[in-house]
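>>> model this:
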Amino acid sequence: MVNTSDELTKNSENTLKLFVVLTRALQSIEKQIVKDIKSHGLNLTEFSVLELLYHKGQQPIQRIGQKILLASSSITYVVDKLEKKDYLERKACPNDRRVTYAAISDNGSELMDEIFPKHVNAMNEILGGLDSDEKELMIDQLKKLGYHAQGL
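Coordinates of the predicted model:
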C-alpha cells in the first residue's frame, strides 16, 4: 500500500514533468508552425490577423488583439504593415467615428485562398503524431486543465 507522502511526492513530480512536457511540446509545435507561415512571406501575427479577417469578416481594430491574443498596442503596427502590403483595408464605422474596422482586401483574400489550404496541410503534418481519437482526447484534457487553472 502506498502512503500519502509517496502519493503527494509522485503527484508533485508528475505536475512538474507535465509542465515541462507541455511547454516543450508547445515550443516544438509553434516552431514548425512559424516556419510554415514564414514560408508564405508572413509572420505569425500577420497571418493570425489575416486568418481572422478571412474567416470572420471585417473586425473592429480594437477587438482584433483580444481575438488573437495580442496586445492592443501591437495591433496598429500589424494592421499598418498589412495595409502597406495591400492585404487589408481600414473602413470607418458609419455609426461611430471612434471605431475603425479592418477588412481583408481582394489581394489578402487571394493570398489566403492560396496559402490557407497549404497551412492546413502543414498543421495536419505537424500535429500528425496523434490520430483523430487521440486529438479529441487531448482537446478534452487540455480544456479541463485550462478551465481549472482559469478558475484559480
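>>> use CA for all of it now, contacts and neighbours both
Fine.
>>> quick one: list the elements packing against the lengthiest helix in the chain.
In the chain, assigned by DSSP state H, the helix with the most residues is helix 4-38. Where contact means 3 or more CA pairs under 8 Å, 6 or more residues apart in numbering; DSSP states H and E, helix 4-38 is packed against helix 44-56, helix 106-126.
>>> one more to put side by side:
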Amino acid sequence: MKTKKSYGEKNDLNLKTLIALTKCFHSVRKRETTTIREGGLTLPQFAVLEILYHKGDLRICDIIEGTLSTGGNMTVVIDNLAKDGLVGRYPDPEDRRASLISLTEKGVKIMEDIFPRHVENISSIFQILEEDEKKTLVKLLKKLGGVEL
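This is a model prediction of the structure:
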C-alpha cells in the first residue's frame, strides 16, 4: 500500500490548491469552448474576432496583448480568418509600417450569432455561484495573479 507523501502542511495545502485551480480552469475552459466550436471556430480565432467585435480595428500587437497570445501563432490565426473572409487588413493611417485588422461583414455576422450564445453558456457555467461569491472569486484571482484591483 502506498503512503501519502507530505511536504509539510502549508506546502501540501499549496499543492492541493494548485491542483484544484488547474482542474477548475480546464473544466470551465472545456465547457466555455462548446459554443465556440459549434460556431466552427477555434478558441484563438474566437478570441481575435471577439476583441475586434468589442474594441474595433486593432494592430496585431494590440490583438496579441488583448488576447494573451503569442506573435507567431497570431499571424497564422489572422491569416486563416482573412482567408475565410472574416477579417481584413489595411494600412494604419498613423503608422504606414503597421496594419490594422478589422472585422468584415461576414465576421460581424458570425459574432452576432455566436456571442449571445457564448454569453448564455458562460452564464450557465457560473450560475452555481452567488453574486457575492463571483465578486470574491474575481478579487482572489486578481490577487493571486498579481493584478491590480
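>>> what's the TM-score once they're superposed?
The pair, once superposed, lands on a TM-score of 0.89 when counted by TM-score structural alignment, normalised by the length of the second structure; 142 aligned residues with a CA RMSD of 1.7 Å.
>>> any chance of the helices and strands packed on helix 4-38 of the first structure in TSV with mean neighbour count and distance to residue 133 of the first structure as columns?
Shown next, in TSV, are those (neighbours: other CA atoms under 10 Å; distance: least, CA to CA, whole Å):
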stretch	mean neighbour count	distance to residue 133 of the first structure
helix 44-56	18	26
helix 106-126	15	14
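>>> kindly reformat those as TSV containing distance to residue 10 of the first structure.
Written out in TSV, the entries for these read as follows (distance: least, CA to CA, whole Å):
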stretch	distance to residue 10 of the first structure
helix 44-56	38
helix 106-126	31
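>>> out of the ones you listed, the one nearest residue 21 of the first structure is which?
helix 106-126 (16.6 Å; CA to CA).
>>> name the helices or strands packed onto the closest one?
On the basis of 3+ CA pairs under 8 Å, 6+ apart, helix 106-126 of the first structure makes packing contacts with helix 4-38, helix 44-56.
>>> is it correct that residue 52 of the second structure is in contact with residue 100?
No. In this structure, residue 52 of the second structure is not within contact of residue 100 by CA atoms under 8 Å, at 10.4 Å.
>>> quick check: neighbours shared by the two?
Listed as contacting both residue 52 of the second structure and residue 100 by CA atoms under 8 Å, 6 or more residues apart in numbering are residue 58.
>>> the lengthiest strand in the second structure vs helix 43-55, what angle?
Of all the elements of type strand in the second structure, the one with the most residues (DSSP state E) is strand 95-103. Computed with axes from the mean of the first three to the mean of the last three CA atoms, to 10 degrees, the direction of strand 95-103 of the second structure lies at 100 degrees from that of helix 43-55.
>>> what residues sit buried inside strand 95-103 of the second structure?
Of the residues in strand 95-103 of the second structure, those buried by neighbour count under the rule 16 or more other CA atoms under 10 Å are 99, 100, 101, 102, 103.
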